[in-house]
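Student: pasting a predicted model and its sequence here:
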Amino acid sequence: MTGEQKESIHQMRAEKFSYSQIAASLGISLNTVKSYCRRNGLQGNLSQTAKGDDTVCQQCGKRLYQKQKQKPKKFCSDECRHAWWKDHQDQLHKKAVYVLTCAHCGTSFQSYGNKKRKYCSHACYIKDRFGEENAS
């Protein structure tokens, strides 16, 4: 593939041409166009790239490419998503928070997403399960 063809592919993808349209106009294989676009970050439907704050990862600032007919991405990876959730607990809208009482020590605790939980901690489970009492 020549440098002129590479430049043409970049320009045509920016103008929202499909892979098949690019391949036909440049006279090269469809798979060659797809491979080149994938290696250079030109894949997907570029007409649906997000504008404004949605174009970068909320955690690390890395550029995001949005795909058509998919929910817009907010994070570049699971690691960034988990880190953001950990740092921004106050901004999460948790709907399944249950206030329960520990079967061993009787203290009140919160459980997210599991209303059948019986113990506030693993230590209470072990003490209740194997009959060990608190030393206090």
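Tutor: All right, it came through fine.

Student: CA only for contacts and neighbour counts going forward, please
Tutor: OK.

Student: OK, contacts around residue 102?
Tutor: Contacts for residue 102 (Cα atoms under 8 Å, 6 or more residues apart in numbering) come out as 108-109, 118-120, 124.

Student: now it. Nearest residue, chain neighbours left out?
Tutor: What sits nearest to residue 102 in space, not counting adjacent residues and going by Cα to Cα, 6 or more residues apart in numbering, is residue 119, at 4.5 Å.

Student: about what we covered before: drop anything exposed from the contacts of residue 102.
Tutor: 118-120, 124 (16 or more other Cα atoms under 10 Å).

Student: and the comparison structure, right after this:
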Amino acid sequence: MNQQQKEKIIKMRRDGLSYSKISTALGISENTVKSFCRRNNLGSANKEFFFQRDGILCRQCRTPLIQTAGVKQKRFCSDKCRMAWWNDHPEAVNRKAIYAFTCPICGRDFESYGNKKRKYCSRACYGRSKAVRHE
């Protein structure tokens, strides 16, 4: 591998190209490209390949987001913003497993998320059901 190929590998890797695409473009073995990238901290574990896309902002605080090449696109700048946004927008949560019940103790209608075998609306009604059985 000559110096020109090394420079091309560095440029292509920074542009986000995979090892296989680089090896095909330069006519070098994929393993040679991988080992060169690892020796020069250009591997996939090294997250130094950042890029800025125009118009992509944090949903909560509206700061510009810096995306990492080859990784799922960010929507929030931090966990704090992510939690705040989801707490402010509960209607955006796609809840598919909501079940409707009537409590056998108090007769109140209630909903349960993710538990289709639930019987009581609260711990208090559950406690009353235990007291009724013992009498």
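Tutor: The structure has been received and is ready for your questions. Treat the numbers as computed from the prediction; the structure is a model and nothing was measured.

Student: can you tell me the SS state at the residue nearest to residue 102 of structure 1?
Tutor: coil (DSSP: H, G, I helix; E, B strand; the rest coil).

Student: same deal with residue 33 of structure 2?
Tutor: For residue 33 of structure 2, the reduced secondary structure class is helix; criterion used: three-state DSSP.

Student: for the contacts of residue 102 of structure 1, give me a markdown table that also has distance to residue 72 of structure 1.
Tutor: Formatted as a markdown table, the entries for the contacts of residue 102 of structure 1 read as follows, by distance: Cα to Cα, whole Å:
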| residue | distance to residue 72 of structure 1 |
| --- | --- |
| 108 | 39 |
| 109 | 35 |
| 118 | 38 |
| 119 | 38 |
| 120 | 37 |
| 124 | 42 |
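
Student: circling back: closest to residue 14 of structure 1 out of the buried ones among the contacts of residue 102 of structure 1?
Tutor: Distance ranking of those against residue 14 of structure 1, using Cα to Cα, places residue 120 first at 54.8 Å.

Student: list the contacts for the closest one?
Tutor: For residue 120 of structure 1, the contacting residues are 101-102, 107-109, by Cα under 8 Å, 6+ apart.

Student: what about the counterpart of residue 38 of structure 2 in structure 1, how many residues close to it?
Tutor: When structure 1 is aligned by TM-score structural alignment, residue 38 of structure 2 is paired with residue 31. As a burial measure, the neighbour count of residue 31 of structure 1 was computed by other Cα atoms under 10 Å and equals 12.
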